[in-house]
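Trainee: no FASTA, just this:
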């Protein structure tokens, strides 16, 4: 069955589209961490398509893709496991949505 979000070791993986954006990815990770969201950065020197495929295999619930537009605007491009592209949003907004989702799951449990 589906693994509850809050039981997976990582809830979020952040994928910089090139190493230019690794620093921004780390900033997002630190912000999420402060908000009790477990995130990692995939800073391997791989093409973004490859990073997406590799991380889909790991079944991490959310992937945040960050490139130039995102870094400039304080945003993340969101992909959800099994649902695909969720569009772009401020990373603060993403943190809020994820925390609400986790709360709902815990309350239902």
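Mentor: Structure received. These numbers come from a predicted model, not from an experiment.

Trainee: contacts and neighbour counts: CA atoms only from here.
Mentor: OK.

Trainee: residue boundaries of the strands in the protein?
Mentor: Applying DSSP state E to the chain gives strands spanning 12-16, 39-41, 62-66, 75-80, 84-90.

Trainee: among these, which is the most enclosed?
Mentor: Burial of the strands of the chain is given as mean neighbour count (mean count of other CA atoms under 10 Å); strand 12-16 ranks first at a mean of 27.

Trainee: quick check: angle from it to strand 62-66?
Mentor: Computed with axes from the mean of the first three to the mean of the last three CA atoms, to 10 degrees, the direction of strand 12-16 lies at 20 degrees from that of strand 62-66.

Trainee: list the helices and strands strand 12-16 packs on?
Mentor: helix 22-34, strand 39-41, helix 48-57, strand 62-66 (3 or more CA pairs under 8 Å, 6 or more residues apart in numbering; DSSP states H and E).

Trainee: rerun at 6 Å
Mentor: Strand 12-16 sits against strand 39-41, strand 62-66, with contacts defined as 3 or more CA pairs under 6 Å, 6 or more residues apart in numbering; DSSP states H and E.

Trainee: take a look at this one as well, against the first:
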């Protein structure tokens, strides 16, 4: 069994940095592409595009470029419905769906 310990207390990490490093580590983009497809089906989303790029500034890494064109949601209940839609249309394990609170 392999274990990865992630402790961002010292320097912190942004969401796109964490996601791109996990994509690089697992060499799998399938879940991100599935999420892209589901988000693009939301009424409030005009465009959601994820692009993984190679970076090399002395250290090789992957980076994420995310394009979003959206209509702002009117209220928290509309946001909750959007999250429920995504959770219900993703192929999540039961544990992941429960963790989302939906």
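Mentor: Looks like it came in fine. Values in this document were obtained by computation on a predicted structure and should not be read as measured data.

Trainee: what's the TM-score here?
Mentor: Once superposed, the chains reach a TM-score of 0.30 (TM-score structural alignment, normalised by the length of the second structure), with 47 aligned residues with a CA RMSD of 3.9 Å.

Trainee: if we can go back for a sec, redo the helices and strands packed on strand 12-16 of the first structure as CSV? Include distance to residue 89 of the first structure.
Mentor: Shown next, in CSV, are those (distance: least, CA to CA, whole Å):
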stretch, distance to residue 89 of the first structure
strand 39-41, 17
strand 62-66, 10
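
Trainee: which of the strands of the first structure sits closest to residue 50 of the first structure?
Mentor: Minimum separation from residue 50 of the first structure across those (CA to CA) falls at strand 12-16, 10.5 Å.

Trainee: need the contact partners of the closest one.
Mentor: Residues from elsewhere that reach strand 12-16 of the first structure, judged by CA atoms under 6 Å, 6 or more residues apart in numbering: 22, 39-42, 62-66.

Trainee: distance to residue 29 of the first structure added to these, as JSON lines?
Mentor: Shown next, in JSON lines, are the contacts of strand 12-16 of the first structure (distance: CA to CA, whole Å):
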{"residue": "22", "distance to residue 29 of the first structure": "10"}
{"residue": "39", "distance to residue 29 of the first structure": "6"}
{"residue": "40", "distance to residue 29 of the first structure": "7"}
{"residue": "41", "distance to residue 29 of the first structure": "7"}
{"residue": "42", "distance to residue 29 of the first structure": "11"}
{"residue": "62", "distance to residue 29 of the first structure": "13"}
{"residue": "63", "distance to residue 29 of the first structure": "12"}
{"residue": "64", "distance to residue 29 of the first structure": "10"}
{"residue": "65", "distance to residue 29 of the first structure": "12"}
{"residue": "66", "distance to residue 29 of the first structure": "12"}
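
Trainee: biggest separation within those residues, which pair?
Mentor: It's 22 and 62 that sit farthest apart of the contacts of strand 12-16 of the first structure, by CA to CA, at 17.6 Å.
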